[in-house]
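A.B. asks: The following comprises the amino acid sequence and a computationally predicted model.
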Amino acid sequence: MLERIKRHPKLKWAILILISLTAIFFLFFGSIYFGVWGKIPSSRELTELQQNKATQVLAANGKLIGKFYIFDRQPIKFSEFPDHLLEALIATEDVRFYEHDGIDNRSLLRVFFKSILLQDESAGGGSTITLQLAKNIYGRKDFGMFGIVINKMQEAIIAKRLEDVYSKEEILELYLNTVPFSDNTYGIESASLKFFNKKTSNLSLEEAAVLVGMLKASHYYNPRIFPERSRLRRDVVLMQMARNNYLSLEEAEEAKLTPLILDYKSYSHDKGIAPYFREQVRKDVSKILDTLRNKDGKKFNIYRDGLVVHTTLNFTMQQLAEEAMLEHMEELQAAHEKSYGNNAPWLRNKEILNDAIKRSERYQSLLKQGLSESEILKRMEQEHPMELFSYAGMETRNANSLDSITHYLKFLNSGLLSVDPENGGVQAWVGGVDFRFFKYDHVAQSKRQVGSTFKPIVYTAALENGIDPCSYFSVREVTYKDGWTPSNSSSEGDDPNMNYNLKTALSQSMNTIAVKVLMETGIGNVIEQAREMGITSDLPGVPSIALGTASLSLSELATAYTSYANNGYYSRPYYLSRIEDANGNILAEFKPEISKKKAFSDDTRKIMVNMMQATVNEGTATRLRFKYGLQNDIAGKTGTTQNNKDGWFVGITPELVCVTWVGADDHRIGFRNTAIGQGANSALPIFAKLMQKMNADAEFNEITNARFAPLSQELADMLECPPQERDNFFERLFSGKNKDRRNDDQKDKKKNGFFKRLFGKKDKDN
């Protein structure tokens, strides 16, 4: 042999070159194996794989509301994979998966000869599921011209180690939990929920084939963007299953006839159900996690650690609340814009426009760059394609920043908070009309004047301080010490000689009487009553507080009203139930905050509920009955602030308290008139539409069929008095009708006055 080599120098050089190349290959492979090009995880490290996992936010029934993530990954167990999903994966991606040890040499040879030498594009790939898993977990680095070779060799080493450490089932579980899909989605469970709104275990054969088909090129076969491409790729997967005997040809052909139907659910930060609520949960959970440590003594990461946040939110009620709000706000917005016409403040009021311009992100950004005001405005006048919000759908057109500011100034906004009065658990939370364009949360961040929704607190304090519910107060206007003269929203029928009892005055929301009741009760006593009912904001010690000049949040107002449906104990709204780590261990648990002391007596509570039921049955909220046809047991109170800036409604049922608010983000922009802006027209319909939807859904029978307990005979007798009475001659004579109205509030007669007793009407015990 040696003689032969000596006689043939070319053969000698060929052998030397082969030996040299082999040596170079092994040296090169050794450099990769021993980490010269980057450390390769050891078998021990592979047994402790840690991947970024999305934190899940769940509704009370365990349904997914949203996620917080860098990569949207939601791992599940092998037992949750349906057989047809695994069969589709193996038939399409790695038909010899159960026969190789991580590297399929037969497939590699096929790829080498057919793809590289013969340029046959139908040869398929040589990458196994295990090799793909290695790539999914560790990614690829840029090594320049040697990049593909180095990365492939690293993946081969990792794949062999993975096969040594894990069983085939475990490798499939790891693969399906890490493989990338379209729309920044990682793992089969996240993809299944996003594209079909169902858990992986519930995927049909055709749906599983769609997701497996996406793995070849996740963007190219994205069924949301390219449905026809995705369908054709699905059919290829189905035929691969038939070719490898997982399906009969007839079954595959039948499955191909199924239309591709998505039920796409975005879990992006700005989209999906309850975005305002999710943002508040994110803020609160992040603060809580700052106080906790994992087993390694490190802080938990809301974006990486796969936590599970359980909330009190009712998933279905939240959906219905958002629908109700959007349906009403679209109609109200149209009426609002029409009422102003070309004289709208967002078009004509220079002060409002200039303030909005200077508050805008664009203006502030250019200001930080050192530009002058004229330069900033010139930049802001430059047009470019812009997506603008509208109820008819997103509108894309050429516009400048000033156009955009004017556009958004005109929009009314809304807030809704529904709570379980027994424990304060939040059932629905709507912070605005669209989180993508209006980030300000009117539940969590806003405080506005509450208008007449404060009046029940005044009347509650009056009853608690001994004023009889059948006391009569004159509707006549009175001027108080600071020169303030409250009036009713409509003077129609306001006979100055007419007196009304508390029930009628509250149900008809009479401003003049509310202030008189406040003054007789005592401002301090009313403020103290508000505190007893859970209100913590500053309350001005002035007569106008009776008309709701105090600014409160929806949460505070809801807190106060829960006491009427919870036996006199207020329940402060809460929404976090518990936080768990990825293994189900409880990291934090939260309990309801319910007052330990009754805010008022049982009799007061029952009388107030009866009086607020009258508001619905015969007062300012009657459109709940005649327009929306609601027959539920409902108590409530409308509210409208001065100059129609804010509209409010609070609805109470035995099992639910719901607060709704409507107004413009800029408080200087009010409704054009009371007909549009009053709470009964602006805010009440959201509650009404929500109740209509709940009435149509058997899930809410416990709430919608609940009834208030009837009044006892004693309390019914206490309220048995005419709604109004006219001053008689002697009362008008001695009430100083022609004297200064400043003193008139001291002359109002109650039912237990001298002339009532003189003519035989029995006193009520105060």
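C.D. replies: That came through fine. The model shown is predicted, which means the values in this text are computed figures rather than measured ones. Numbering: from 1, shown residues only.
A.B. asks: CA only for contacts and neighbour counts going forward, please
C.D. replies: OK.
A.B. asks: Which stretches in the stretch 601-750 of the chain count as helices?
C.D. replies: 602-618, 623-626, 674-677, 679-682, 684-695, 701-704, 713-718, 729-734 (DSSP state H, counting those that start in this stretch).
A.B. asks: here's the one I want to compare it with:
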Amino acid sequence: MFLGLGTVIALFLLLIYNGVIGYMPPIEELEDPHDKLASVVIASDGTTELGRYFAGAGNRVNSDYKTVSPHVIDALIATEDERFFDHSGIDFIALGRAGVKTLMLGDKSSGGGSTITQQLAKQLYSRPSSNMLKRALQKPIEWMIAIKLERFYTKQEIINMYLNRFDFLNNAVGIKTAANVYFNKEPADLNVQESAMLVGMLKNPSYFNPLRHPERTKERRNVVLEQMVKAGKLPRDEAEAYKQLPLGLDYHRVDHRDGGVPYLREEIRMLMSAKKPVRPSRDKYKSNLAYILAMGQYNTDSTQWEENPLYGWILKNPKPDGSLYNIYTDGLKIYTTIDIKMQQYAEEAVYEHLGGTLQPAFFKEKQGQVTGPYTTNSDELSRSGVMNLIKNAMKQTERWRVQKNAGISEAEIEKTFHKPYEMDIFTYVKENGKYHPGSKSVTMTPYDSLLYMKSILRTGMMSMDPTNGYVKAYVGGPDFNYFQYDMVSRGRRQIGSTAKPFLYTLAMEQDYTPCSQFLNTQPTFGNWSPRNSGSARIGDMVDLRWALTNSNNWISARLVYELGAKNLANKMRMFGVTGHIDATLPLALGTVDVPVKEMVAAYTAFANKGMRVDPVFVTRIEDNQGNLIYSTTPHRSEVTSEDAYYKILSILLNVVDSGTAASLRGRYGISAQMGGKTGTTNSNSDSWFMGFTPELVTGVWVGGEERYIHFNTMALGQGARAALPIYGFYMKKIYADKKLPYSQDTKFTFPADFNACSGEMFTSSGESEVEEVSEGIFD
């Protein structure tokens, strides 16, 4: 009878093993189980992790068996499978014990008979089922899969796969992520008690969740320590000492948005996932302006699609089998150009200036205004319809959307915006003498909180190498948690006087020199008469070097009139401006909207002998096996001739030495040879500074979320006061760090026989810093 029963069981298991009964994964899948791995974004040093892309609970990065602490292995085997190295997938001794004690004696605490290999089989292939037959088959199927896994993998590989796949909760999938999330360590550095806690979670991570149930988890950890003693892996006295210790958590919340350089990581994700742009159809747009803007974006995206290999990378680079990569599950390693120290200095510079000076001054100026941060200028108020802007902002909130969908009237919804609630809002926090983004708890109405958040000044900053395009630092806003719109790559704002070097480059190509003379009086072209400030040299003949050094609007207007606005627009295209350009005379004063990223790329031509280089964010990408599947090649294009380049360079150096950017010398004490240009648009809506050395090109923009949010006066609103200080702080930190490869002794090299204009190449226009003017582009 027993022989017959044994024969039936053996035949039954054989049929399962060969896939006749139940599901048995194909041999190919057993040889290479499908992995769902988070993709990792890595800094330029090749080791520092900046963040990850993953979906749901998919935050898993593989760790090699050799890099896992032996304490983890000892605790795992002692607790989960003490005869792991002696069986071939099924531990018949443990199975028999479980059968006798559990089924015959009713001892439910005796434990099960599942081996580590069986648990791995369940992780890989078992799914919950409501079908009784399928549930009955599940365990024997796991046995057979376990036997097959033992055929294809070594014991170490099985342990490695098991630890790499287990979900430790709190977005910690796999031992590597769990070690980081709970203890801020690498798996190799886990000590005995930490290893015991993580192994203890394997029994039931929800029940033994150290964040929710620390005492319960500690008791489970101590059980694991006791098992290690029984298995001879830990002396009794040491175990007793470890049992008295607290859990010792160093918890780090993990989200795919967390980590370093969040704005750039999001930009890389969007670039890689981009679809091929489709030309907009005119009949889908209600106004001609909306269609023009859509066409401008289409032109930008089309240029990216053709020239940027990272743009649409997923669609452009299918796997060998024709399927597409998934950055959330394919475990890619994405190596970026970001220098972690330079990124730190860029962020510190932003927080130091905005948090320490600009934001407090902005709050002080706007205190008591009914319209909050919005302008009080009567002309702007009539044009903008500020109350309508605020109403539209309310309609874009989640609070409004939920109530609207619930059928509540707009009048009733608006009432809820004037009822106080407890909430957290953004603020700058000063600790140890440094500012950083933070939050504070307040009681405030949603209406007031909306105006408060709009009062927070936005910024965009990018710094890159002008020779190869490698982006070293990238700050897309004051804080990604509160302000996720990226003002480096996505935001477009008017560029003001930072456009003038494009115009002057065009002039240097057309037989003008820095010494060419113009009459310094206000010109009028039709109904446009650009404004200037100051009374210096009015009515005199002035040269182009003086005019650009002092950001003179009148001379720029006269120059674009002679050269032609269309020619200037074409030159801007050569500099890399991709959006819509209105080729009218005010273009010379910066009426075009351009993102910081494009401006920094454009200014690389001034640092690189007239050659513009596109920004590079990613140097290479590897698949989860370490195979190289993408590497970058810098894309360069010639913008101007070398002769014109040296002429315009000589002027831009003078801007820093004695023009609108002269505070870099006195206030910030920077002696390095550098060029630059400040920019300020109408009513201080946009403040810019573009600075460059032979080794770095950096752009900074500062402004409000909307153009009607700005300083009332130029005292702090102009580019030299709002944007330039960030550049000054940043470069001071760069030069102070002797481990970085940047020196204040590095110079631009001019040809030995170069003479811009009769030996006047570096004529100074004065010793004191010059106040920049607001462009008056619409006057």
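C.D. replies: Perfect, I can see it now. Keep in mind that what you see is a predicted model, and the values were worked out from it rather than measured.
A.B. asks: circling back: tell me which of the helices of the stretch 601-750 of structure 1 sits most buried.
C.D. replies: Mean neighbour counts were taken over these using mean count of other CA atoms under 10 Å, and the top value, a mean of 27, falls to helix 679-682.
A.B. asks: residue range for that one in structure 2?
C.D. replies: Mapped onto structure 2 with TM-score structural alignment as the criterion, helix 679-682 of structure 1 occupies residues 719-722.
A.B. asks: Contacts for that stretch, please.
C.D. replies: Counting by CA atoms under 8 Å, 6 or more residues apart in numbering, the neighbours of stretch 719-722 of structure 2 from elsewhere in the structure are 358, 660-661, 678-680, 686-689, 702, 715-716, 771-772.
A.B. asks: that older thread, mind putting the helices of the stretch 601-750 of structure 1 in JSON lines, distance to His442 of structure 1 included?
C.D. replies: As requested, those are exported to JSON lines (distance: least, CA to CA, whole Å):
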{"stretch": "helix 602-618", "distance to His442 of structure 1": "25"}
{"stretch": "helix 623-626", "distance to His442 of structure 1": "24"}
{"stretch": "helix 674-677", "distance to His442 of structure 1": "18"}
{"stretch": "helix 679-682", "distance to His442 of structure 1": "15"}
{"stretch": "helix 684-695", "distance to His442 of structure 1": "15"}
{"stretch": "helix 701-704", "distance to His442 of structure 1": "25"}
{"stretch": "helix 713-718", "distance to His442 of structure 1": "39"}
{"stretch": "helix 729-734", "distance to His442 of structure 1": "48"}
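A.B. asks: mind checking which of those is nearest Asn583 of structure 1?
C.D. replies: Minimum separation from Asn583 of structure 1 across the helices of the stretch 601-750 of structure 1 (CA to CA) falls at helix 701-704, 34.3 Å.
A.B. asks: Could you give the separation of that closest one from the chain centroid?
C.D. replies: Here the centre of helix 701-704 of structure 1 is set off from its chain's centre by 23 Å, with CA atoms, centre = their mean, to the nearest Å.
A.B. asks: ok, average deviation of that helix from structure 2?
C.D. replies: Between helix 701-704 of structure 1 and the aligned residues of structure 2, the post-superposition mean distance stands at 4.6 Å (mean CA distance after the TM-score superposition for structure 1).
A.B. asks: helices or strands up against that helix?
C.D. replies: Under the contact definition 3 or more CA pairs under 8 Å, 6 or more residues apart in numbering; DSSP states H and E, helix 701-704 of structure 1 sits against helix 684-695.
A.B. asks: Which strands and helices lie in contact with the helix it packs on?
C.D. replies: Using 3+ CA pairs under 8 Å, 6+ apart, helix 684-695 of structure 1 sits against helix 315-340, helix 623-626, strand 646-653, strand 656-664, helix 701-704.
A.B. asks: Pick the most buried one from the ones you listed.
C.D. replies: Comparing these by mean neighbour count (mean count of other CA under 10 Å), strand 646-653 ranks first with a mean of 28.
A.B. asks: which one of the helices of the stretch 601-750 of structure 1 lies closest to Phe112 of structure 1?
C.D. replies: If you check each of those against Phe112 of structure 1 by CA to CA, helix 684-695 wins as the nearest, at 63.0 Å.
A.B. asks: That closest one vs structure 2, mean deviation?
C.D. replies: On superposition with structure 2, the mean distance recorded for helix 684-695 of structure 1 (mean CA distance after the TM-score superposition for structure 1) is 2.7 Å.
A.B. asks: and that helix, how far out from the chain's middle?
C.D. replies: Between the mean C-alpha position of helix 684-695 of structure 1 and that of its chain there is a distance of 18 Å (CA atoms, centre = their mean).
A.B. asks: What is the neighbour count of Leu16 of structure 1?
C.D. replies: For Leu16 of structure 1, the number of neighbouring residues by other CA atoms under 10 Å comes to 12.
A.B. asks: Find the residue closest to Gly147 of structure 1 in space, skipping its chain neighbours.
C.D. replies: Of all residues not flanking Gly147 of structure 1 in the chain, Lys141 sits nearest, at 7.2 Å (CA to CA, 6 or more residues apart in numbering).
A.B. asks: no wait, Thr479 of structure 1
C.D. replies: Of all residues apart from its sequence neighbours, Thr485 sits closest to Thr479 of structure 1 (CA to CA, 6+ apart), at 4.3 Å.
A.B. asks: Equivalent analysis for Met694 of structure 1, please.
C.D. replies: Counting by CA to CA, 6+ apart, Phe700 is the residue found nearest to Met694 of structure 1 once chain neighbours are left out, at 5.8 Å.
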